[in-house]
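1. 3D model of this:
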Amino acid sequence: MFKGLGALGGLGDMSKMMKAAQEMQTKMAELQESLATTVVIGESGAGLVKARATAKGEVTGLDIDPSILVPTEKEVLEDLILAAIKDAQGRAATRSADEMRRLTEALGLPADMKLPF
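-> Next up is the predicted model:
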């Protein structure tokens, strides 16, 4: 009557898979929370402009050295701000990728496995 369901041992494997999937989901949620509160700093102009961002890439602040606030240098300042933001976002992406790689390795998955994130 239950021939199509396979051996009962297969149900144990399914249970292990479900438990592993739940564990991975929990760890990914924890990682998401951690990335949202981890701050990275990008900079340009030898530190004259700094951009703060979360490890998820959300820019949260700027710090501009007052010595470069010269009206005739407006374009230079704009370029430095953009460069600092791009640097912060690049550092955020690197941090996020490093944390994801650690998580996948801890779960016994291939390090280059792409998980939805």
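2. rest of the way, CA atoms for contacts and neighbours
-> Noted.
3. Is D87 in contact with G42, as I believe?
-> Yes: here D87 reaches G42: they are 4.6 Å apart, a contact under CA atoms under 8 Å.
4. Give me the secondary structure label for the closest residue to M100 other than its chain neighbours.
-> Distances taken as CA to CA, 6 or more residues apart in numbering place L31 nearest to M100, at 7.9 Å, with adjacent residues excluded. Assigned by DSSP: H, G, I helix; E, B strand; the rest coil, the conformation of L31 is helix.
5. Proceed likewise with the subsequent sequence, for comparison:
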Amino acid sequence: MASPERSPSRVKPDMNKMLKQAQKMQADMARVQEELKDEMVEASAGGGAVLVAMSGDFRVLSVKIDPAAAEDVEMLQDLTAAAVNEAIRAAQQLADRKMSAITGAFGGMPGLM
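-> You can find the predicted model right below:
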């Protein structure tokens, strides 16, 4: 029978290993944040009347508007807001997907999750 000091629930985590894993994760997250600056998502509203391109770090890169949409200013404002909001959602999903590939390993660090 195993002694209480050696039972799996009492194993102390290797702090040096955990620190190295955390440092690697921090470096990987910084790398992904840099990569996101070069990623692009697009979103549209009004059947393509407004098209917004946004970087993975939430910078609006371009807004394209169908000239026919300019006839109704209120509708154009609504479509622009909708396209920007959709682009933000898409950029957030992209960032979440890339970061979860890194932080998903965090759950494997004993004693932290």
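6. Identify the contacts common to D87 and G42 of the first structure.
-> Counting by CA atoms under 8 Å, 6 or more residues apart in numbering, D87 of the first structure and G42 have no common neighbour.
7. what kind of secondary structure is the most centrally placed residue in the second structure in?
-> With distances taken as CA atoms, centre = their mean, A95 lies nearest the centre of the second structure, 1.6 Å away. Counting by three-state DSSP, the backbone at A95 of the second structure sits in helix.
8. residues in contact with F58 of the second structure?
-> 88, 91.
9. Now the strand or helix carrying A90 of the second structure on the first structure. Mean distance?
-> Assigned by DSSP states H and E, A90 of the second structure belongs to helix 73-103. In the superposition with the first structure, the average deviation recorded for helix 73-103 of the second structure is 0.9 Å (mean CA distance after the TM-score superposition for the first structure).
10. Does the closest residue to A90 of the second structure other than its chain neighbours belong to a helix, a strand or coil?
-> Of all residues not flanking A90 of the second structure in the chain, V41 sits nearest, at 6.4 Å (CA to CA, 6+ apart). Taking three-state DSSP as the rule, one finds V41 of the second structure in the strand state.
11. how far away is V41 of the second structure from M29 of the second structure?
-> For V41 of the second structure, the distance to M29 of the second structure (CA to CA, to the nearest Å) stands at 20 Å.
12. can you tell me which residues contact the nearest residue to L80 of the first structure once chain neighbours are set aside?
-> With sequence-adjacent residues excluded and distances taken as CA to CA, 6+ apart, L80 of the first structure is closest to S44, at 5.7 Å. S44 of the first structure makes contact with 50, 80-81, 83-84, 87 under the criterion CA under 8 Å, 6+ apart.
13. Throw the residues you listed into CSV and include distance to K19 of the first structure, thanks.
-> Shown next, in CSV, are the contacts of S44 of the first structure (distance: CA to CA, whole Å):
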residue, distance to K19 of the first structure
K50, 44
L80, 49
I81, 46
A83, 44
A84, 43
D87, 39
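14. Compare those residues with the second structure and list the overlap.
-> Checked against the second structure using both residues aligned by TM-score structural alignment, their matches' CA atoms under 8 Å, those keep these contacts: 50, 80-81, 83-84.
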